[in-house]
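Novice: Structure of the sequence below:
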Amino acid sequence: MNTTNLDAIPRDRLPALLQAMPKAELHIHIEGSLEPELIFALAKRNGVSLPYPSVEALRAAYAFTDLQSFLDIYYAGASVLLKEEDFFDMAMAYFQRAKADNVVHAELFFDPQTHTDRGVPFATVIDGLVRACETAQRELGISALLIMCFLRHLSEEAAFETLEQALPHRDKFVGVGLDSGERGNPPEKFARVFARCRELGLHLVAHAGEEGPAAYISTALDVLKVERIDHGVRCVEDPALVKRLAAERVPLTVCPLSNVKLCVYGTMADHNLATLLADGLCVTVNSDDPAYFGGYMNQNFLETFAALPQLGPREAHQLAANSFEASFVDEARKQAWRAELDRVFAAV
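Specialist: This is a model prediction of the structure:
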């Protein structure tokens, strides 16, 4: 579309536009979409005892001081996931919310080690998620891909074991990622397993530069050879890295509400998303662990744009277009989504 027209869109139309525009979500931990109500429903279904007396008490515990304080509750919530149907129900609840937010494509992270370490078979996890992805495509028109994440607080040997369990299901996921606590767990800790995944033709992504320093981003690119950086907001500590990320169009899957909830930034007004965009980086907006961090995709867009007045219709269009560019799908589908994005903006 003629992007000069974007500046003519009145600012009061922006909230409606943010909600209506098609978008892809590239940084969503499916276990992090498990709402307290569903946690309690699954606990009852599976006879699991929870350390919280009620939905309200669990939600009240979502006052995080850092990444680790969140992870402690996150893993407790995952304890209710035992059967294939549980993983299906969890993912479908997410897809329903994604549909309401006009998400047309989602690339879901899942953490098999969180479940296999509890005795849940790998097949139970991935089969439930795959069935949900197929149902979402068929019934909601949302396309979805799965990315298997290694927990970085565990050993590389444990990651290799997980990869071996995953290989019989190689056709069900498109890539691997690296998540969990960054501090003390640099990307190079997983150099060999990522090299093996690259040989297998898997897409590679990694969390870096959230709580970890900018150097972790460089290492993820140079040692792990990742195609996307999840978070990456601390790249601004290294101006040369910012220039590299812009020149190479390395996508950053930024999660604004998560960053504030985990105290990476004091308030949304402190967030550097606008700076990253102005520097020419391929930034995207995502919800991360929306059940815990206060909002799904549209809430992230609305609160970010409300707090950062330098963001307007042009940046909204750019962020949505970036999400399609950074996705792991064929160019034809990207083009179709971009055309729909232009149609929504032209109709304002």
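Novice: Every contact and neighbour count from this point should use C-alpha atoms.
Specialist: Will do.
Novice: buried residues in stretch 331-348?
Specialist: Residues of stretch 331-348 classed as buried under the neighbour-count rule (16 or more other CA atoms under 10 Å) are 334, 337-338, 341-342, 345.
Novice: meant to ask about stretch 277-297
Specialist: Buried positions in stretch 277-297, judged by neighbour count with 16+ other CA under 10 Å: 277, 281-293, 295-297.
Novice: who's in contact with stretch 90-98?
Specialist: The contact list for stretch 90-98 (CA atoms under 8 Å, 6 or more residues apart in numbering) reads 30-31, 33-34, 38, 104, 129, 132-133, 136, 140, 142, 296-297.
Novice: 7 Å instead?
Specialist: Identification of contacts with stretch 90-98 by CA atoms under 7 Å, 6 or more residues apart in numbering yields 30, 33-34, 129, 132, 136.
Novice: can you check stretch 119-137 too?
Specialist: Under the contact criterion CA under 7 Å, 6+ apart, stretch 119-137 has outside partners 82-85, 87-88, 91-92, 95, 112, 116, 142-144, 165, 172.
Novice: if I pick residue 187, what's in contact with it?
Specialist: Residues near residue 187 by CA under 7 Å, 6+ apart: 216, 219-220, 224.
Novice: compare with the first, here's sequence two:
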Amino acid sequence: MPNPSRAALIDRLPKAELHLHIEGSLEPELLFALAERNGVAIPFASVEEVRAAYSFFNLQDFLDIYYQGMSVLLHEQDFYDLTWAYLLRADADNVRHVEIFFDPQGHTERGLAFETVLSGIERALKDGEVQLGISYRLIMCFLRHLSEEEAFATLDQAMPYLDRIHGVGLDSSEVGHPPAKFSRVFARARDLGLHVTAHAGEEGPPEYVHQALDLLEVERIDHGNRALEDAALVSRIADEGLTLTVCPLSNLRLCVIKDIADSPVRRMLDLGLKATINSDDPAYFGGYINANFHAVAEALDLTEAEIVKLAENSFTGSFLPLTDQARHLNEIAEAVHG
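Specialist: Prediction:
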């Protein structure tokens, strides 16, 4: 039986989302609508057929569908509509701050201008700040299945817009593409004053997490599940207070875990790690941030104190200034006791 008190707490807690791929929030309804609006041929006759196609068994199967879905995004307004639709769902889940990823290489290689992508996403984020009270940071990801030279080219494209971009990340196919492959471009990004984060330890081994820390010098680790296989690595992550952006429903759908009860969230908390809950690619994985909280809370029988800790971690693990973090922590305390 679901615990109604716990569920109500999750719903009212302010949260930050630190691991969200904006292209992965493309719901079937919007994909179908954009295909019609832009005259893009897709192999689906209805929204229902699109939704049925959102079926996969591992990361690569998902990525194949994910990149196919990108094909309907052509104009600045498309990226605005995509981002605004996500922000409305985030607002409904009481998300007060978002740090979203976008994949410029997935669009520029299709002939779109970098500014088209950035401007559409950013315009929606700015509207979300004003109209919904959701602050943001924007993180540009490099696709790890492409070369470091291509990542450098993307960083060069971004140079005129770096005052509008807050960080860089590393995503896409993990196995066979270790963080070490991108050490030079991450060094350049750090020199430019950008925040740095990277996907590591989702399907890749603990060694990839070591490389993300030692070679990329990341400020937080996206996923990080397999770090738990290395006791020394766990101690290091705990000692350094590094944040892990865990995505429970994503882990389940991509068969990183066999059952939601296998989510590493409880174990991470027990080990003193700064775990957070995120939705990753929610249109494909079956739920936005509250759905992830509810699934994990029920499966792991999390206490209310643990749920509050996860919400607090989402702000203290963010790239917000300490004063803003403190304000959000006060709002959490008010939600708990009010």
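Novice: about what we covered before: please identify, among the contacts of stretch 119-137 of structure 1, the one with the most neighbours.
Specialist: Using other CA atoms under 10 Å as the neighbour definition, those reach their maximum at residue 95, which records 28 neighbours.
Novice: wait, which of the contacts of residue 187 of structure 1 is closest to residue 251 of structure 1?
Specialist: Minimum separation from residue 251 of structure 1 among the contacts of residue 187 of structure 1 (CA to CA) is found for residue 220, which lies at 12.8 Å.
Novice: what's the counterpart of the closest one in structure 2?
Specialist: With TM-score structural alignment as the criterion, the equivalent of residue 220 of structure 1 in structure 2 is residue 212.
Novice: list the helices and strands the host helix or strand of that match packs on?
Specialist: Assigned by DSSP states H and E, residue 212 of structure 2 belongs to helix 206-214. The elements that helix 206-214 of structure 2 packs onto, with contact taken as 3 or more CA pairs under 7 Å, 6 or more residues apart in numbering; DSSP states H and E, are strand 195-200.
Novice: re earlier: kindly reformat the contacts of stretch 90-98 of structure 1 as CSV and extend each row with neighbour count, secondary structure and distance to residue 320 of structure 1.
Specialist: Below are the contacts of stretch 90-98 of structure 1 laid out as CSV (neighbours: other CA atoms under 10 Å; DSSP: H, G, I helix; E, B strand; the rest coil; distance: CA to CA, whole Å):
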residue, neighbour count, secondary structure, distance to residue 320 of structure 1
30, 25, helix, 21
33, 25, helix, 21
34, 25, coil, 25
129, 27, helix, 25
132, 23, helix, 24
136, 21, helix, 21
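Novice: Just flag the most distant two among the residues you listed.
Specialist: Of all pairs drawn from the contacts of stretch 90-98 of structure 1, the widest gap by CA to CA lies between 34 and 136 and measures 16.9 Å.
Novice: export the buried residues of stretch 331-348 of structure 1 to JSON lines and tack on distance to residue 15 of structure 1 and secondary structure?
Specialist: JSON lines is the format used below for the buried residues of stretch 331-348 of structure 1 (distance: CA to CA, whole Å; DSSP: H, G, I helix; E, B strand; the rest coil):
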{"residue": "334", "distance to residue 15 of structure 1": "24", "secondary structure": "helix"}
{"residue": "337", "distance to residue 15 of structure 1": "20", "secondary structure": "helix"}
{"residue": "338", "distance to residue 15 of structure 1": "20", "secondary structure": "helix"}
{"residue": "341", "distance to residue 15 of structure 1": "15", "secondary structure": "helix"}
{"residue": "342", "distance to residue 15 of structure 1": "17", "secondary structure": "helix"}
{"residue": "345", "distance to residue 15 of structure 1": "12", "secondary structure": "helix"}
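Novice: Pull the contacting residues for residue 30 of structure 1.
Specialist: Under the criterion of CA under 7 Å, 6+ apart, the neighbours of residue 30 of structure 1 are 91, 108-110.
Novice: Residue 175 of structure 1 too?
Specialist: For residue 175 of structure 1, the set of contacting residues under the criterion of CA under 7 Å, 6+ apart consists of 147-148, 202-204.
Novice: Kindly report the same for residue 101 of structure 1.
Specialist: Taking CA under 7 Å, 6+ apart as the criterion, residue 101 of structure 1 is in contact with 19, 297-298.
Novice: And residue 294 of structure 2, how far from residue 10 of structure 2?
Specialist: Remark: distance between residue 294 of structure 2 and residue 10 of structure 2 (CA to CA, to the nearest Å) = 7 Å.
Novice: Name the residue in the two with the higher neighbour count.
Specialist: residue 10 (25 against 20).
Novice: In contact with that one, which residues?
Specialist: Taking CA under 7 Å, 6+ apart as the contact definition, residue 10 of structure 2 lies against 290, 293.
Novice: which position in structure 1 aligns with it?
Specialist: So, by TM-score structural alignment, residue 10 of structure 2 is matched to residue 18.
Novice: Regarding that match, which helix or strand does it belong to?
Specialist: Assignment of secondary structure by DSSP H and E places residue 18 of structure 1 within helix 14-20.
Novice: just checking, next helix/strand downstream of that helix?
Specialist: Elements were assigned by DSSP H and E; along the chain past helix 14-20 of structure 1, the next helix or strand is strand 23-29.
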